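# sharing a model that was predicted from the sequence below.
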Amino acid sequence: MQQVTYSLPDADNLRQAYHAAYGKACEAFRRWNPLDMAASSGSSWDDGSSSFLVHYISENYNVHFPSGEIISERGGDPVPITVKIVILHYLTRAGGQPLAHRWISFKEIPSAGMIYLEPFNKRVVNYLTGVFGRQPQLLTQAGLSLGGIAVDCGDYGIRFNLLPRLPVTYALWAGDEEFPPRATVLFDATAPFYLPTEDLIVAAGYGVSQLAKTVKNGKSSNPSAAT
């Protein structure tokens, strides 16, 4: 019997796919009215510079209209293309719905399905546990440093906005001799009105990476956590 092997896309193919996705996002972006996008997304719009100011997790980004060019206010390295795609998708998809203040898991998102659940668990939930499982208190410290608030969810929980109208809750339960640590990630029920399902995975995973980066760089603090 012939053996069938499967391989992941190589770097060149992945790069081409990202650039194609960014190109499509720019095409959609330039078809929208900027004032409508600003109002629906909770982002600010400046007529003088023809640009939006969008806060994504830990940075402010200037998004130029109609080109779709995105520059970090902080400067430095070029903005990763995955960040550009998420921001443009957010601006064009945002529906302006008021937050429901009802928290749901990823699998409760109507369009999630099993096809997205495995990558979400791998790229977000397992990543969160891998980074903070042994020192879960660092999750709260890192989240506070990113402007979040401590919440009563799990043994350690933190909530902050991935994007202006896209809050997320990251929570951990500390493990013991009998059970390993476990994590959950919750979204406001309106999340599907602000990002496509694939982008919710990317954004939530990027949030974990920024929490991890905060700890690695020694920027996390230990203020009193308010629930």
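Right, received. Where do you want to start?
# hey, let's count contacts and neighbours off CA atoms from now on
Noted.
# what about residue 112, how many neighbours?
Each residue near residue 112 was counted by other Cα atoms under 10 Å, and the total is 18.
# show me where this structure has its strands.
Using DSSP state E, the strands of the chain run over 44-46, 51-56, 59-64, 70-72, 103-105, 149-150, 156-163, 166-173, 182-188.
# any idea which residue sits dead centre in the chain?
Centroid check for the chain by Cα atoms, centre = their mean gives residue 203 as the closest residue, at 2.1 Å.
# now do the contacts for that residue.
Contacts for residue 203 (Cα atoms under 8 Å, 6 or more residues apart in numbering) come out as 86, 162.
# separation between it and residue 65?
Per Cα to Cα, to the nearest Å, residue 203 is found 22 Å from residue 65.
# distance of the residue nearest to residue 219 when sequence neighbours are not counted relative to residue 192?
The shortest distance from residue 219 to any non-neighbouring residue, by Cα to Cα, 6 or more residues apart in numbering, is to residue 145 (7.0 Å). As judged by Cα to Cα, residue 145 and residue 192 stand 27 Å apart.
# ok, structure two:
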Amino acid sequence: MATENPKRWMLCHTLANRFEADLLSDALEKEGIPVLLRSFEETAYDGLFVPQRGWGQILVPAQEITRARAVIAPLLETFQSRGPYQSLEKLDPLLWERLKKEDPKEVCRRAQVQWMEDRNAYRIPFLNGAYACRPQDETLSVLEELPSSKLDFQTGLVVLHYLLEARPEPLEGRWISEKEIPGGLQFFAGPHAFPLPWVLRSLDHDLDRFCEAAEIMGGTPVDAGDAAYRFWVLPRIPIQAVFWAGDDEFQASLGLRFDPSISRQLESLDTIWALANLFCRQLRAAALDGE
């Protein structure tokens, strides 16, 4: 078995679970690419880093990194497309029915969105772009450009629940982690951990790239970590992204912070998790646009 040499091995992919580890390792080995598998469930780690960093890591020789990423890329796309709740069509029809019955003026007042009479649609600001939602047609579209134009189940889930649940309540003016949201300590772990390792890979764990991506998304610099930005993800929901640069002992890390009022704007932890996933997707897309 090859010994781990930091000068030889490079991080190729952060793993979500053992199944992904086995499948990707097998694919790389079939292409003749040596693989070093590092699991955070090993006794030495005692599972400590699983919620923050994922299940583990695949490392490959530095000279093979480009070829290795090309090998696993289509497999990762397959993982993402297999989930049972991927398309807008999978949204609960009752959400659309409820929204159709709402008074647009009242929705706009509560959620701080705009009703576009000419389109019979809501304009929902999202970061520095916007979505358009037409309840009668049960359609959602990108109205103003975002780093990622992908529309899926989670996009619809967040937008519809926000339109139905947002309330005209003030911010508390302080920042908490997802673990401090009521019920979040148990919920935001394992399969519901935020996909921050996925974002960090796209940023190459680099502080400058984080700052560039954050500015593409319309973030405002704030004083936290080694760099941090505040974003108005939705009109009543700010998110703060905090970046800590790495050192010889630990890799760079990224965290999200929320105003405590988020649990009064989105009633379900599932919806808050979906919102965090959408934010991470946009940050990753902004990072890749900067390449």
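Yep, it's here. Only a predicted model underlies this, so the values are computations on that prediction, with no experimental measurement involved.
# sorry, back to before: what about the residue nearest to residue 219 of the first structure, how many residues close to it?
Neighbours of residue 145 of the first structure (other Cα under 10 Å): 19.
# residue 290 of the second structure too?
Neighbours around residue 290 of the second structure, by other Cα under 10 Å: 11.
# residue boundaries of the helices in the second structure?
For the second structure, applying DSSP state H gives helices covering 18-30, 50-53, 65-82, 93-101, 104-111, 153-165, 184-187, 196-202, 207-216, 262-265, 269-289.
# which residue numbers in the first structure go with the fifth one?
Aligned using TM-score structural alignment, helix 104-111 of the second structure spans residues 34-41 in the first structure.
# and that stretch, how far from the second structure on average?
Compared with the second structure after fitting, stretch 34-41 of the first structure deviates on average by 1.1 Å (mean Cα distance after the TM-score superposition for the first structure).
# list the contacts of that stretch.
Stretch 34-41 of the first structure has contacts (Cα under 8 Å, 6+ apart) with 43-45, 52, 65, 90-92, 94-97, 164-165, 194.
# out of these, which end up buried?
Buried members of the contacts of stretch 34-41 of the first structure, counted by 16 or more other Cα atoms under 10 Å: 43-45, 52, 65, 90-92, 94-96, 164-165, 194.
# what about stretch 168-180 of the second structure, how long is it end to end?
First-to-last residue span, stretch 168-180 of the second structure, Cα to Cα: 22 Å.
# contacts for that stretch next, please.
Contacts for stretch 168-180 of the second structure (Cα under 8 Å, 6+ apart): 109-111, 184-186, 188, 240, 255-261.
# residue range for it in the first structure?
So stretch 168-180 of the second structure sits over residues 96-108 in the first structure, by TM-score structural alignment.
# what residues sit buried inside the matching stretch?
Quick answer for stretch 96-108 of the first structure (16+ other Cα under 10 Å): 96, 103, 104, 106.
# give me the distance from it to the chain's centre.
Mean-position distance between stretch 96-108 of the first structure and its chain equals 15 Å (Cα atoms, centre = their mean, to the nearest Å).
# cool, and stretch 218-229 of the second structure?
Distance, centroid of stretch 218-229 of the second structure to centroid of chain: 18 Å (Cα atoms, centre = their mean).
# whereabouts in the first structure does it align?
By TM-score structural alignment, stretch 218-229 of the second structure lines up with residues 147-158 in the first structure.
# quick one: contacts of that stretch?
136-137, 139-140, 143-144, 159-161, 169-174, 183, 225-227.
# mind listing what's buried along that stretch?
Buried, per 16+ other Cα under 10 Å, within stretch 147-158 of the first structure: 148, 149, 150, 151, 153, 156, 157, 158.
# how close does residue 174 of the second structure get to residue 258 of the second structure?
For residue 174 of the second structure, the distance to residue 258 of the second structure - Cα to Cα - is 8 Å.
# which position in the first structure aligns with residue 10 of the second structure?
So, by TM-score structural alignment, residue 10 of the second structure is left unmatched.
# these two touch, right, residue 10 of the second structure and residue 60?
Yes - using Cα atoms under 8 Å, residue 10 of the second structure is in contact with residue 60, at 5.5 Å.
# between those two, who's got more neighbours?
Ranked by neighbour count (other Cα under 10 Å), residue 10 of the second structure and residue 60 place residue 60 first, with 24 against 17.
# can you find the partner of residue 26 of the second structure in the first structure?
So, by TM-score structural alignment, residue 26 of the second structure is left unmatched.
# aligned partner of residue 23 of the first structure in the second structure?
Using TM-score structural alignment, residue 23 of the first structure sits opposite residue 93 in the second structure.
# what's the local residue count around its match?
10.
# check contacts around the equivalent of residue 65 of the first structure over in the second structure.
Under the alignment by TM-score structural alignment, residue 65 of the first structure pairs with residue 135 in the second structure. Residue 135 of the second structure makes contacts with 96, 99, 100, 121, as judged by Cα under 8 Å, 6+ apart.
# thanks a lot, catch you later.
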